[in-house]
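Participant: mind looking at a prediction? Sequence and model below.
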Amino acid sequence: LSENSEYDEAKNEQGKLYSRIAELEEILQHVVIVDESNAPTNVVTIGCKVTVADKNGNTMPVYRIVGSQESDPMNGIISEESPFGRALIGAKEGDTVTVEAPSGAIVYTVQKIER
């Protein structure tokens, strides 16, 4: 068996699966359910959909703010831990937020907050 490459590959794959299972168990042990019914409707919080405009007034796509495990930036689902999410959390409609990016600070204006 020690010379069987398929066996070695299967053992490696099994190790990866056990590692992923442990990771998911860790996530589930620390999960927090956010009750949006008591959240303020005029402030950006987790679960909000936010429409922003750049400094030229161009409206950007609608972004949804979620926890880090749910984020999908390519589809407009932004983590509250990302620089963009961090800048938006706590902002109100009409507020200007500054996002620190590698290319420099980018300024956005919050246009609309939805639940």
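Facilitator: Everything's here; your move. Because the structure is predicted, anything quoted here is derived from the model rather than measured.

Participant: going by C-alpha atoms from here, please, whenever you check contacts or count neighbours.
Facilitator: Noted.

Participant: could you say which helix or strand contains residue 85?
Facilitator: Element membership for residue 85, per DSSP states H and E: helix 83-88.

Participant: do the same with residue 51
Facilitator: strand 49-54.

Participant: now the element after that strand, going C-ward?
Facilitator: Counting by DSSP H and E, what follows strand 49-54 is strand 63-66.

Participant: which residues touch that following strand?
Facilitator: Contact with strand 63-66 is made by 45-51, 76-80, 85, as judged by CA atoms under 8 Å, 6 or more residues apart in numbering.

Participant: and the comparison structure, right after this:
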Amino acid sequence: MTQYPMTAQGAEMLRVELNELKSVRRPQIIASIAEAREHGDLKENAEYHAAREQQSFCEGRIQDIEAKLSNAQIIDVTKMENTGKIIFGTTVTILNCDTDEEITYRIVGDDEADIKNKLISVNSPIARGLIGKMVDDVANIQTPAGVIEFEIIDVQYI
């Protein structure tokens, strides 16, 4: 059984989505199917087929979330002592040594990753290059543009 690393916030987001799917979406879809059945012939009933497709997607997503939550290894870095070492769940501020650009990322699980919100997957090249490093270390990270040198400025367990 594979364990999936997940932050406490990521697990909570999945629980909220699961509750929404089960208590709101599923009943709406069932009502749509019942309404479409009342229109008669199901072979050429586009509303019925669309509702069944939505139902299939919804049930698949419910199964996916339940599987992820049952195999989740929830890691809450706020309950750990900050040793300055970059681990899963930490928030890291790095400096691009070439451009002097400072950027802050939080290392999260695959399902939580959202680059627009500065959440990067633990499996991304940047996160893999940073894991295990400490404040003031330099990390050479292979990117599509080539190797980039980053200096680790700050590591927070928040």
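Facilitator: Right, received. Where do you want to start? Source: prediction; values computed, not measured.

Participant: where does the TM-score land?
Facilitator: After superposition, the two chains reach a TM-score of 0.89 (TM-score structural alignment, normalised by the length of the first structure), with 115 aligned residues with a CA RMSD of 1.6 Å.

Participant: about what we covered before: what's the average distance of the strand holding residue 51 of the first structure to the second structure?
Facilitator: With mean CA distance after the TM-score superposition for the first structure, strand 49-54 of the first structure departs from the second structure by a mean of 0.9 Å once superposed.

Participant: so that strand aligns onto which residues of the second structure?
Facilitator: Alignment of strand 49-54 of the first structure against the second structure: residues 91-96, by TM-score structural alignment.

Participant: what number of residues lie near residue 55 of the second structure?
Facilitator: Other residues near residue 55 of the second structure come to 20 when the count uses other CA atoms under 10 Å.

Participant: residue 135 of the second structure matches what in the first structure?
Facilitator: Using TM-score structural alignment, residue 135 of the second structure sits opposite residue 93 in the first structure.

Participant: which residue lies nearest the spatial centre of the first structure?
Facilitator: The C-alpha lying nearest the average C-alpha coordinate of the first structure belongs to residue 79 (CA atoms, centre = their mean; 1.7 Å).

Participant: what does that one align to in the second structure?
Facilitator: Using TM-score structural alignment, the equivalent of residue 79 of the first structure in the second structure is residue 121.

Participant: so its match versus residue 80 of the second structure, what's the distance?
Facilitator: Separation of residue 121 of the second structure from residue 80 of the second structure (CA to CA, to the nearest Å) stands at 20 Å.

Participant: next: residue 86 of the second structure.
Facilitator: With CA to CA as the criterion, residue 86 of the second structure and residue 80 of the second structure are 12 Å apart.

Participant: helices or strands up against the strand ranked longest in the second structure?
Facilitator: Longest strand in the second structure by number of residues (criterion: DSSP state E): strand 146-156. Secondary-structure packing of strand 146-156 of the second structure (3 or more CA pairs under 8 Å, 6 or more residues apart in numbering; DSSP states H and E): strand 91-96, strand 138-143.

Participant: where does it end up in the first structure?
Facilitator: Against the first structure, strand 146-156 of the second structure falls on residues 104-114 (TM-score structural alignment).

Participant: and stretch 54-70 of the second structure, by the same measure?
Facilitator: Aligned using TM-score structural alignment, stretch 54-70 of the second structure spans residues 13-29 in the first structure.
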